[in-house]
Structure formats: C-alpha cells, structure tokens
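K.L.:
Pasting a predicted model and its sequence here:
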Amino acid sequence: MVKNIYKKSTPHRRIKHYDLLVLGAGPAGLTAALYASRYNLDVAVVGKLIGGTANLAEEVHNWPGYVGSGKDLMKKFKEQGEGFGARFLQAEIDNVEKDNDGFVIELKHDDEKKIIHGKALIVAFGTERRKLDLEGEDEFVGKGVSYCATCDGQLFRGKVVAVVGGADSAAKSALYLADVAKKVYLIHRRDELKCEPTLLGEIKKKRKIKVYYNSIITKIDGGEKVEEIKVEQTEDEKTEKFELDVNGLFIEIGGKPMTEIVGGLGLKFNNSHIVTTKEMKTSVDGIFAAGDATAGYLKQIVTAAGDGAMAAKSAYDYLRFEYEKEKA
C-alpha cells in the first residue's frame, strides 16, 4: 500500500524519518510538539497554518498569565517548541497511510511534494467552522466577527452583539453572551429554534436576548471594526429589511473537525470526532489524538494544550515501551 505513494512521488527525493509526526499546528499540535521534544523525541509538526484558528483571536484573556493576541501566543508556542528541537513543516497533507514501521505522510507545498515517515502519529487537527460567506465576513474576522463565544465573549462586555444560528451551539452562545453583553440579538433563518427545550426555555427567560425568526444577515459593515449588520426578515411572504447596530457578530452555524484525511486508518469516530481514552489513545496502536479532533467537551486553547501534552506523553510511552515489541 505504501509503495504506491513512493511511486507517485519524485523517486530521487529522500524520505525524512521522525519518531513522531503531529498533524495539525494549532494549540494542541504545538503543545504536543513542545512536550515530545522535551522527551527527546525527533518530532515534526505539519500544518497549513502555524497556530491554526487560534491566530484569529484578537485578544486572549483565558490563557493564564497572558493577555494579548492569539497570533502572538501561538508564535510563543512555536518558538518554545523550536527551542527544544521540534520541526515545523508548513504544508498541505495530501495522504496518510500506515506501513509496517509506522506512518507515511505525503505533503504538498507550492506544487512540490514531499514524503515524511513517523513511528507514531498525533492527530491534532482543528475544527473547520461553517461560514456565512457574506460580504464583510472575512474582512472583520478578529475585528468583531467571531466563531467562538466562550473564546471572545469577554471582549464585548457591556456591548451589543448578535449571534446567528438556531441549534444548540447558537443557543448556548447567546445565553453565555447574555451574562456579558448589554444586548444579544439571536438571528435564525427558520420560524423556530432547533435547540434543546431546556435551552429554549432559558432563552425565553433572558430579557437581554431578542430573537429574530425567519431572518438572514445579508451584510456585515463597519469601519475598523464591526458596527452594524444588515438583516432581511420574511413573514407572511413579506420581506422587511433593516439594520442592527452591533459591536460583534458570533457565527454559530456548525462545523466539523478536519479528520477526513485520516479516515482510512481504522480509527473509531463519533460524529467525525476521533474516539480516545483519557490518555488520548485511539483505537489504533501508535495513533493518538488531541484538541478539536476529539470529542472533548470544552473547545479552548487551554484544554487543547492539555490534550496535546497528554498525547505527547502517551506517544513517548508507546515508543519507549511498546513500539519495538510490536515490530519484533
């Protein structure tokens, strides 16, 4: 199976071998690299964007002892790992396969292909958030547009915000923000919310939350930061257009972990999340998982980092005590 990869890649290019490969360069992957390198493992982290979606956080207030941008925090993560010898490969992962000695990864960067090999693997991909694909959305990411209320909500204390979505994540975000913001607009395209009844009951009790049903956002506008959203509400075949003055917009219309690339390795999944033990072990020997790739309850930088540390320790124990026995 692995020979096919070798054949379709440039034959003269040398294959680089590592003890451990980390797929994903967000908080979980960067922490895994730091811990693995401190265990004297030869480790490489692969990701299209070093820092992942944590880079989008304008200010981070929930990493103990730090207040600053997510991008600067991720830079510190990377630099600390590099200080202990971790390697960082900014590339797209084309293929992942298992061979008798571990795992073969085919990478692509600027139309150039490269193959790397690792004895063990940590899957630390983040979540791909669904976007509204609206005018102004990309422009205002980190400037009022957010995809995580628990990450960025404190930045809007005493301000007016909107949440778009109608399922549990949107409802939970609206309730969380109602304890922080001055006013919360919950905007949903259908005539009723799809969240759990208990959440719906809580929303109805909150005076700070105003729900706009049968409504869609058509544009996000502002200067240096978000200032207003344009909304269309359709009821009884009549459409009303209006603007809402807001300081922030939280987009909660779903997402999924980016785990499809490892779907052929025999891992157990639960709604696209990799099933792990508390030690971050998966159903396949030599593969560990961390961060948003798993079914953890709280999706935060601090919890992702904890997962990464645990996955690195488990990978170290596997390589030290089990790997050679399996290959014997």
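P.N.:
Perfect, I can see it now.

K.L.:
Only C-alpha atoms from now on, for both contacts and neighbour counts.
P.N.:
Noted.

K.L.:
Mind telling me what element K76 is part of?
P.N.:
Using DSSP states H and E, K76 maps to helix 70-83.

K.L.:
Do a quick rundown of the strands in the stretch 1-150 of the chain.
P.N.:
With DSSP state E, counting those that start in this stretch, the ranges of strands along the stretch 1-150 of the chain come out as 16-23, 43-47, 60-63, 66-68, 87-90, 92-99, 102-109, 112-123, 127-129, 145-146.

K.L.:
structure B:
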Amino acid sequence: MEIATTFLRQLDHIGPEFRTYQDGILIELAFDRTIGTEQVSASVLLETADDLKIRLRTQATQALLLASKIHAFDAHTPSRIAEMMSIHGYFKSHRLSHPLNAYSTALFISRLTPQDAVLERTVQLYTRLKKQHRFIVSPLLISFVYFHATTRGELDELASRIETVYQRLKRRFGRAQQTYVVALIFALLPEDDWDRYIAQVEASRKIHRKHHVPLSFHGMLALLGDPNVHTSSLERMAEALRSDLHFKYRKDLVYLTAIRLYLSQQTILQQLFPSSILPPDGADAIPFLLFPVDLTDTSHATDGGIDGGFDGGGDGGGGGE
C-alpha cells in the first residue's frame, strides 16, 4: 500500500503542473515518478518534451510520455537520447519499427547496452517470427524478441521454441498479439515450468476477470506464483486508487495501474530470467523491463493493439514506416 500512497501523492503534485493534459496522461506521468530513480521539475520535463517533439516530429503528448520515461531513470538525458536514436535508426533501416512507438522500444533496449551482434540477431529472429504471424511492432513484443536474441542457440530453434509455447497458450486464450507476448515471456523460462505458468495465467484471468486486464499482465502476475496470494494486496491498492478524482473517468486504468505498481516492487521477477539479459544495476532493471510505454496507445502503457489478422500467415506484417 505504501507505493500506492506515493503514487497518489505524485498524482496530486502533477495535476496542477500539467493541467492541460487528460487524466490518462497524468496517471502515466505519476507512475513514472513513482517507480523512477530520478526526479526532475515539470519545466525540465516539458523542455525535453519540446525538444523531442521537434527532433522526432511527433505529437506533444507522445513526446511528453517519452520524455517522462527518459527522465525517470536517466540523470544525463542527452546521452540516453543519442543512444535511443542510434538504435532506432538501426531498426528503422530494417523496417523493424512502428511510426509512433519505435522510439520507446529503442529507449528500452538502449538501457541494456546492446552489442551490434545482438541487435543483428534481434532483426534476424524477428524476420523469422513474422513469417508465421502478423505483428504490430510494439515495445513489449520487440523487447522480448531482443531478450531471446541474447540467448544462445540457433535462431530457428529459438523461433520453434517460442511457437511451441504460443500454440499451447493459443488453445487456452485464443490467437492474439497479447497471447504471443506471453509466449515470448514464458519461452525464456525452463520448458518444465510452462504448464504451471499457463495454469497460473488462467487462474489469474479468472480471479481478475471483471477488470479487463491485458493478458500480458496476467502472464507477469503468473510468474510470481499462485495468483490468489496477491489478490488481497491488489484489491486494496485498487480501492485506494479508485477514490482519487483522476480515476473518475478512467476506471479502466484503476486495476491495471494497481497491477503495474505491484509488479514494479517484485524483484523476484529478475531471478526468473537469465542474468545475461538483464542490466547490471539490480532492481532498477525491473520497471523498464516490464513497462516500456507504447506510444500508439496514450491511455496507458500496455502492449497496444491486437491485430485481427495476427495469425494470417504470409509475410506477416511489420509495423511499416
């Protein structure tokens, strides 16, 4: 509950500073301030957002969200922005980007100090995966494709492993990009644990069925063990958030925000992934491991849209340029 109290305090501070923005944006800014390791004034954040708006030729809201993600964890923003743009340029040259959220994906990966060889493997692995599916290129999708690219093994074997998990999940949860993101997460873990995690996703979705939580977040909750253990804590946090006026017209974000805040404190998640794919700075890895913002959906930082033609086969579908 302490983190929920901190979040609400940040939300109260942000409201007057960004009075022209909608509640969904304020909620996201407060989230970044709550889980971030760095704090900057509203004027500094807006200055960075203005710079990004011009440099990236993007909308003011999208630039502000991206600036918020940068300032939350980076004391020296120019170097971070330079690294982000370098990685974005590489991905764009290989058509592995979406017009609106490509920079948030590049921001996330830049914090993992990627080697050129791993970036190349990421593109090659994505090319194999999209032969079977139609993707909307998004931060969670590409981030976990990147994680797989850092692991050992032939790319065809990695792609086959991911597809095996996806087929199991699809039988339970249907064909969708959210289902595929969960497959990407579980495929990083030992095969002997897959059935247990899938059962826990099913249990989590049943417990929280009234709250319309994206499946990828059920997947993350499943990594923590029995979903029943966490329900009371999540309910208390959600109740505290629900009473805030900023959620009056964004009731859809109440439970999702509670889950995101809760997950950001669970450092055990780091232990479930190979140490080779995580940054060396410990717990600071968790927030941007789980929540790279999707700028195609400014209501919250989930993985964005689900393509109705996801299992369409053919060439798949990159994000386009």
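P.N.:
Nice, thanks for sending it over. These figures come from a predicted structure and were not determined experimentally.

K.L.:
quick one: TM-score?
P.N.:
Once superposed, chain against chain, the TM-score is 0.23 (TM-score structural alignment, normalised by the length of the second structure); 136 aligned residues with a C-alpha RMSD of 7.2 Å.

K.L.:
Do a quick rundown of the strands in the stretch 201-328 of the first structure.
P.N.:
209-212, 215-222, 226-235, 238-245, 248-251, 255-257, 269-270, 273-274, 287-289.

K.L.:
Verify the stated contact: L65 of the second structure with L29.
P.N.:
Yes: using C-alpha atoms under 8 Å as the test, L65 of the second structure is close enough to L29 to be in contact (7.1 Å).

K.L.:
about what we covered before: would you mind giving the strands of the stretch 201-328 of the first structure as TSV with mean neighbour count and distance to L23 of the first structure added?
P.N.:
Shown next, in TSV, are these (neighbours: other C-alpha atoms under 10 Å; distance: least, C-alpha to C-alpha, whole Å):
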stretch	mean neighbour count	distance to L23 of the first structure
strand 209-212	20	40
strand 215-222	20	34
strand 226-235	18	34
strand 238-245	12	41
strand 248-251	26	26
strand 255-257	16	13
strand 269-270	13	17
strand 273-274	24	13
strand 287-289	29	9
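
K.L.:
Report all helices and strands that the longest helix along the second structure contacts.
P.N.:
Criterion DSSP state H: the longest helix present in the second structure is helix 155-173. The contact analysis (3 or more C-alpha pairs under 8 Å, 6 or more residues apart in numbering; DSSP states H and E) places helix 155-173 of the second structure against helix 116-129, helix 177-186, helix 194-207.

K.L.:
Which positions in the helix holding K76 of the first structure come out as buried?
P.N.:
G70, K71, D72, L73, M74, F77, K78, Q80, G81, E82 (16 or more other C-alpha atoms under 10 Å).

K.L.:
Out of the strands of the stretch 201-328 of the first structure, flag the one nearest E326 of the first structure.
P.N.:
The closest of those to E326 of the first structure is strand 287-289. By C-alpha to C-alpha, the value is 13.8 Å.

K.L.:
residues in contact with K108 of the first structure?
P.N.:
A91, E92, I93, D94, K114 (C-alpha atoms under 8 Å, 6 or more residues apart in numbering).

K.L.:
Roughly how far does it sit from Y66 of the first structure?
P.N.:
K108 of the first structure is 35 Å from Y66 of the first structure, where distance means C-alpha to C-alpha, to the nearest Å.

K.L.:
A312 of the first structure too?
P.N.:
Counting by C-alpha to C-alpha - A312 of the first structure and Y66 of the first structure are separated by 24 Å.

K.L.:
Comparing these two, which shows the higher neighbour count?
P.N.:
Between A312 of the first structure and Y66, A312 has the larger neighbour count (other C-alpha atoms under 10 Å), namely 33 against 11.

K.L.:
Go ahead and confirm that one touches S37.
P.N.:
No: A312 of the first structure lies out of contact with S37 (C-alpha under 8 Å); the separation is 9.0 Å.

K.L.:
Common neighbours of the two, please.
P.N.:
Common neighbours of A312 of the first structure and S37 (C-alpha under 8 Å, 6+ apart) do not exist.

K.L.:
Remind me which helix or strand T105 of the second structure belongs to.
P.N.:
Here T105 of the second structure sits within helix 102-110, counting by DSSP H and E.

K.L.:
by how many degrees do that helix and helix 116-129 diverge?
P.N.:
Following axes from the mean of the first three to the mean of the last three C-alpha atoms, to 10 degrees, one obtains 130 degrees for the angle between helix 102-110 of the second structure and helix 116-129.

K.L.:
Give me the packing partners of helix 102-110 of the second structure, helices and strands only.
P.N.:
Applying 3+ C-alpha pairs under 8 Å, 6+ apart, we find helix 102-110 of the second structure packed against helix 60-73, helix 77-93, helix 139-150.

K.L.:
The longest one - contacts with which helices or strands?
P.N.:
Okay, so that is helix 77-93 of the second structure. Using 3+ C-alpha pairs under 8 Å, 6+ apart: helix 77-93 of the second structure touches helix 60-73, helix 102-110.

K.L.:
Neighbours of R9 of the second structure, how many?
P.N.:
13.

K.L.:
among the helices and strands packed on helix 77-93 of the second structure, which is the most enclosed?
P.N.:
Highest mean neighbour count of these: helix 102-110, a mean of 25 (counted as mean count of other C-alpha atoms under 10 Å).
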